[in-house]
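Enquirer: missing the sequence, but the structure's below:
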């Protein structure tokens, strides 16, 4: 993790395939896909260019609600999201907010500790599956 709370891993796949794989892994884990946003398509719609960049927003109210009960402002960072993006050298990356960073940002108490740990473990698992990393 970097100081800004982001965790970034390299994907073995293109941006669209990475997000497709993430959506599949999320659904297999019993989570809900709330939205998928193709930022590059949005850029094209306004006559601008942007390297492939897609965002997937997903989660589970059963996991996120307790965090928002602890600090309602945590809802600005929930549900969780992951961004697949291609850099200027053609490498594809998958980035997401570390759940521990989210907890620290919002001053979540000890009562939220188990939920945060479960969220972190779940994110690591679905991100690894999406990026084609060995588990």
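Expert: Thanks, I have it. Keep in mind it's a predicted model, so treat the numbers as computed, not measured. Residues are numbered from 1 along each chain as shown.

Enquirer: all contacts plus neighbour counts: C-alpha atoms, from now on.
Expert: Noted.

Enquirer: what's around residue 134, how many residues?
Expert: 6 (other CA atoms under 10 Å).

Enquirer: dropping in the other structure now:
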């Protein structure tokens, strides 16, 4: 899918979310929210495989980006989607920072903070991330 990157976690959705939260915290960023789409669906008597969205960032870094490019607020804070696709483990998806950078005309240096989601995923999966 254009603009997104995905990788497979060997852990299930809840374990992957917890590992991501710990890593984000260890790296000094803030987890602003975890949205549990599966639980929300169940409240409406609907079925959805385990699907959670981790929303995180560094306010100082994000604010600096937004001061230069206010439209980036549509993509910040960063988000990582973790979902059960029926196979072993979970699929982890985040925005491709190069795609976002091109959309907003950011230089490599300006877009550096957008790489944080992929870096967190790579650290949690203990492997370089590649397209899934």
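Expert: Thanks, I have it. Just so it is clear, the structure is predicted and the values come from calculations on it, not from any experiment.

Enquirer: TM between them?
Expert: For this chain pair, the superposition-based TM-score is 0.87 by TM-score structural alignment, normalised by the length of the second structure; 128 aligned residues with a CA RMSD of 1.7 Å.

Enquirer: and the residue mapped onto residue 90 of the second structure from the first structure, what does it touch?
Expert: Alignment note (TM-score structural alignment): residue 90 of the second structure maps to residue 92 of the first structure. Residues near residue 92 of the first structure by CA atoms under 8 Å, 6 or more residues apart in numbering: 10, 11, 12, 13, 14, 15, 84, 85, 86.

Enquirer: Around the third one, how many other residues sit close by?
Expert: Neighbourhood size, residue 12 of the first structure [other CA under 10 Å]: 15.

Enquirer: same check, this time on residue 103 of the second structure
Expert: 11.

Enquirer: sorry, back to before: counting neighbours, which of the contacts of residue 92 of the first structure comes out on top?
Expert: Result: residue 84 is most packed of the contacts of residue 92 of the first structure (other CA under 10 Å), 30 neighbours.

Enquirer: How about the secondary structure of it?
Expert: What DSSP: H, G, I helix; E, B strand; the rest coil gives for residue 84 of the first structure is strand.

Enquirer: Likewise for the one 4 residues further on?
Expert: In terms of secondary structure, residue 88 of the first structure is coil; the call rests on three-state DSSP.

Enquirer: Report the contact partners of the residue nearest to the spatial centre of the second structure.
Expert: Geometric centre of the second structure, nearest residue: residue 80, 1.8 Å, by CA atoms, centre = their mean. Counting by CA under 8 Å, 6+ apart, residue 80 of the second structure makes contact with 53, 54, 55, 92, 93, 94, 95, 117.

Enquirer: returning to that earlier point: what about the match of residue 90 of the second structure, distance to residue 126 of the first structure?
Expert: 16 Å (CA to CA, to the nearest Å).
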